[in-house]
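Trainee: sharing a model that was predicted from the sequence below.
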Amino acid sequence: MDFTECYGDTCSAVALAAREGKGRRVQKLIQRGFAVDVKDNRGWNALHEAAAAGSAECVRLLLPAAVNCEDYVNSLTHNSETPVYFAARNGHLRAVKWLIKGGADINRTTNELSCPLFAAVDGGYKNVVELLVRNGAEVNGTYSVSGWSCLHQAVYKGHTEIVRFLVSMCSLEAVDDYGITPLFVAAQYGHHQCLEILANAGANVNCQANDLATPLLIAAQEGHVWCVEVLLAHGADPNLYCNEDCWQLPIHAAAQFSRLSALEKLIPVTKRECDRGEGKVSPVYLAVLSGQADSLRVLLKKGYSPDAQSCRQFGYSCPLDMALWCNSWNLDSECHQTREITLMLLAAGAHVSMGIYAFALQGHVPEHLPLILEHAGLPQGDRLRELANRALAELQSASFWLPLLLKAGMDPMLLLQDKMLEEAENRVLNFFLEFIHWKTLPSAMLQILSHRRTDGTWTPRKHFGMNCVGFMTLIRCFSAIHCIYHICTPHSPLFCW
């Protein structure tokens, strides 16, 4: 049998009259002997119809007409809904009164784990809620799939007056299956008036859900700045860790989701340990990771470090490291934001580690190295020599980095190593040699060039022969010397120009 629909021709005559609120017709049908308990394919009888329609007169007439009034008033549909449930769900106060007078079980739950009080709360019918509570409705029961109380539901719907009525009798710390209290719900959905009522009534503003999230964290995440203000005013702790790793705070949520007003409220009250503390995570990381340039701007302006601490939780050495990596895999639509973040960090003086220089040398995102060189320049001393070695390790991308490094002021002699002469592609080698004083080349390096010209992997530019005669003469002299050496040692490889 299909119980999902109700067809008009399956409804009894009495039920149809009750649905339409026709009290006189209901009375006449009863007098003529029509049954009042005939059910349709949903399990509804005439009393269900009258209660759902809010016809108190029909309810009054139907109750004494049943063979057993107590059974009739509590008759169930196929979803275990009683007449009083329908009356309460639709806010029909007079119908509820008659049903209670007739012996209705006001705490009976439906298959969907609801009850008359929960349904009235959901609908915002305060007068029905008060009537049910006065008549013994269970105010601390758990309903709905996740185990919410009536107070949870009142807060969720933002029914302020019902919340005000229930707080004096409901458990303020009732939790659902996720460890969430009514006050947490108020913070999550931005119902600051309900939040104020609960906090004033003594609800714990520092309660934590099963995942350790706090009301302040969820309010910051959702951007409910008025809820943030209420919570802070009632003693919510902005430094209470909201995860098992003991680093996540409400300020992180505000930064991650760019809730700027909430962020402004949280910065002055959050301890700066999170910014540089060992094992912590600066909110700067969350702004960078989520591509929130506006959040980052606020944090840097308020004194948060562009360097922060090494972040093992996300696997990055510093925020700039994160920004560059994020930029390398972000979608085109996000590139502008990540470029702005990179620029912001560099402009704020972010330290550029050798690892970052090395990553930029690879040229995965061509704009990285120019940005770094423009804002941070070349490293100094031993670090500059290390950069030259790192560059030579990325020789396959030398056509990208060589012009940039030389333009930035790197001494080409730092790159004058056998590896450059042996492995650089033809055009890169020619470009590099433009910056080298040929008179300073040692014989071993001339030999490398001679070998490459012989095996065809290097073709000198024409002007090397026309304008650098001395250079070419030196090469030829070296070749002649090598030929003599070859004659003396016939098993040596012969090369000449």
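Mentor: That came in fine, so what should we check first? Numbering: from 1, shown residues only.
Trainee: C-alpha only now, for contacts and for neighbours.
Mentor: Noted.
Trainee: how many neighbours does residue 183 have?
Mentor: Residue 183 has 31 neighbouring residues, counting by other C-alpha atoms under 10 Å.
Trainee: ignore what I typed, I meant residue 343.
Mentor: 19.
Trainee: ok, residue 235 next?
Mentor: Other residues lying near residue 235 total 12 when counted by other C-alpha under 10 Å.
Trainee: quick one: which helix or strand includes it?
Mentor: Remark: residue 235 resides in no helix or strand, with elements defined by DSSP states H and E.
Trainee: what's near enough to touch it?
Mentor: The contact partners of residue 235, taken as C-alpha atoms under 8 Å, 6 or more residues apart in numbering, are residue 205.
Trainee: ok, it to residue 199 distance?
Mentor: From residue 235 across to residue 199, the span is 10 Å (C-alpha to C-alpha, to the nearest Å).
Trainee: okay, and the common contacts of these two?
Mentor: Joint contacts of residue 235 and residue 199 (C-alpha under 8 Å, 6+ apart) are residue 205.
Trainee: structure two is appended below for comparative analysis:
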Amino acid sequence: MLFKYSAVCVKARDIVAACLTHSMDFTECYGDTVSSVAAAARSGCRRRLRRLMKSGFSVHCRDNRGWSALHEAAAAGSRDCVQDIVTAAAAGSSRGCRVYVNSLTHEGESACYLAAKHGHVAVVRLLLKAHADINQLTNDLSCPLYAAVDGGHKEVVELLVSKGAEVNRTHTASCWTCLHQAVYKGHGEIVSILVNVCNLEALDDHRISPLFVAAQYGQQECLEILVNAGADVNTQAADLATPLLIASQEGHQTCVDFLLDHGADPNVACSQDWPQLPIHAAAEFGHISVLRRLIAVTDRTCDRGDGMVSPLYVAVQRNQSDSVETLLREGYSPDAQDCTHILGLRSPLSFALCFRSNKPYSELVRLLVAAGARLGEEDWIHALATDRTDLLQLILEHRWLPRPETLTRGCSVPHRDGKTLLKLQDLREMLCVALNQVHFAACWLPLLLNAGLEPSLLLQPHMLEQADSEVLNYLLEFVNWSTLRPPLKHILDRRRAEKTWQPCPQFDSITSLSHICRLQVRFILGPDQLMRTNVVQQLPVPSPLHSFLQFKDIPEVSFQHSPPSPLLGPIEGYRSTHQHRHVL
């Protein structure tokens, strides 16, 4: 039913606002209004109390909180005063005495409750003899036993339990039992008492058991007591979370170790959305020691299995580079599985690149690329559809570009000096993106050619038609321009005639022998070897030729800042202009 915003509510709101405006002190409403008898009981002055009662002062008077002299004496722990007050109350009738002993304050607190709350075991014992209600609930659903448990008063707990206090009743709005509260507070001795009489599998409103509470708050001693008493270590809450998952999330190493050593299953799905495991929680929150322990016992199907989610995804989401590094070092695949249908994510690397925005590539990206993560089309877009080269440089630090003779399907993917050779499919996607991003060629072209890309792969009609004059000249410097195919020469002739291309002077002459020689050296050694200074220095040629052989005499190209789609990001901009191009 919808709440009606009545005029009464408006008036109440205005009153509250006025009170806040004038900084009213509401404690003025609760001045000390106790009777003389109650004041004597509060101070524990038995002689004064007796004198007042003998003079006819009543023990039944209440203050503005509903407290009587008995409540004051019980809260203060004055057993003698309690005894005298109870005796005076019983002078009328035993029934009247019982009613008086169980009278409640405005908060629903009995004298027994107040004594238990403050740990006054002698007073509690005396009140129970006077027929105090041992299970009386307060307004907030507490009771003497729950109050004693909360305060850690072991002797009071023992007394109440021995006298038959209800031990499995739920208290508080969350439906916690006394055992839940004892575990939460870490009162090990009290937990040892309660496990013998309480329901170990009692559940609160979220179906959380006391053992779950122990795991969540790192109460190691209580956890051991519960497990040794037979509590279920694999209990699941309403959201399917287990004690092992929550302990892993909170980083309670000793609890994780104890649970695993006593039968906790690390492979139980702990989420209704996707099969989340404890290892995901540890990775997400960066608890590395817990993560290492879980890696050793968790089924590796979560790494690449269909319908599963690698813990790398959650580690990337929370920017937990230590977790990512640990998982990769322990053999988890940097590619994981495609989680498009579960999380809307293709790979951990694509996820990491989504957070890049205008900042340099993150440590997460470096770790994944260095570990050999496959580079998909969208990953290449982040590297090539931009005037920033930091990501492309990072990729080329960890990838060998294949030589023409290796561009065959099914070839192995060798590792050399910590680098991985790009697969044929990866190279295809890179070239497809590059040829669709000719506008940024001034940024990526020098890097790719110096890293060993075969320049003939870029001698495509689209490249020659769209590249600006400076970029086109730079590319032609890496080939024998006199041997271009007739269709490509036709494009160049047309652009020259249209004055959209100003060729270098040497392009009109026969290619020099020195240039042909360095092209042959590049072909024989392989561009990746040639561009390494220490390799060039070992060649039996004069040192002045070293720079020439490395094409360092060719001027660098400059990027013109006029992006085609300033309102679109690199991915959206690429998709809006993409055309499939057969590049190999």
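Mentor: That came in fine, so what should we check first? This structure is a prediction, so every number in the text was calculated from the model and none was measured.
Trainee: which SS class is the aligned residue in structure 2 for residue 230 of structure 1?
Mentor: Counting by TM-score structural alignment, residue 230 of structure 1 lines up with residue 258 in structure 2. Following DSSP: H, G, I helix; E, B strand; the rest coil, residue 258 of structure 2 is assigned to helix.
Trainee: where's residue 258 of structure 2 relative to residue 290 of structure 2, distance?
Mentor: Using C-alpha to C-alpha, we find residue 258 of structure 2 at a distance of 12 Å from residue 290 of structure 2.
Trainee: coming back round to it: quick check: closest non-adjacent residue to the match of residue 230 of structure 1.
Mentor: If the residues on either side of it in the chain are set aside, residue 258 of structure 2 comes closest to residue 224, at 7.8 Å by C-alpha to C-alpha, 6 or more residues apart in numbering.
Trainee: secondary structure class for the one you found?
Mentor: Put simply, residue 224 of structure 2 is helix when judged by three-state DSSP.
Trainee: aligned partner of it in structure 1?
Mentor: In structure 1, the residue paired with residue 224 of structure 2 is residue 196, using TM-score structural alignment.
Trainee: show me what contacts residue 237 of structure 2?
Mentor: Residue 237 of structure 2 makes contact with 206-209, according to C-alpha under 8 Å, 6+ apart.
Trainee: buried stuff in the longest helix belonging to structure 1?
Mentor: Ranked by residue count under DSSP state H, the longest helix found in structure 1 is helix 469-488. For helix 469-488 of structure 1, the neighbour count (16 or more other C-alpha atoms under 10 Å) marks 471-472, 474-476, 478-479, 482-483 as buried.
Trainee: next, format these as CSV and append distance to residue 360 of structure 1.
Mentor: Output for those, formatted as CSV (distance: C-alpha to C-alpha, whole Å):
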residue, distance to residue 360 of structure 1
471, 34
472, 36
474, 38
475, 36
476, 39
478, 39
479, 39
482, 41
483, 44
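Trainee: among the residues you listed, which one sits closest to residue 298 of structure 1?
Mentor: Ranked by distance to residue 298 of structure 1 (C-alpha to C-alpha), the buried residues of helix 469-488 of structure 1 are led by residue 471 at 58.1 Å.
Trainee: residue 460 is in contact with that closest one, correct?
Mentor: No - in this structure, residue 471 of structure 1 is not within contact of residue 460 by C-alpha atoms under 8 Å, at 11.2 Å.
Trainee: got a list of contacts for stretch 225-232 of structure 1?
Mentor: Residues outside stretch 225-232 of structure 1 that contact it (C-alpha under 8 Å, 6+ apart) are 187, 190-192, 195-196, 205, 215-216, 219-220, 238, 261-262, 265.
Trainee: mind giving me the packing neighbours of the longest helix of structure 1?
Mentor: Packing partners of helix 469-488 of structure 1 (3 or more C-alpha pairs under 8 Å, 6 or more residues apart in numbering; DSSP states H and E): helix 443-454, helix 462-467.
Trainee: quick one: distance of the last one to the chain centre.
Mentor: Computed by C-alpha atoms, centre = their mean, to the nearest Å, the chain-centroid distance of helix 462-467 of structure 1 equals 61 Å.
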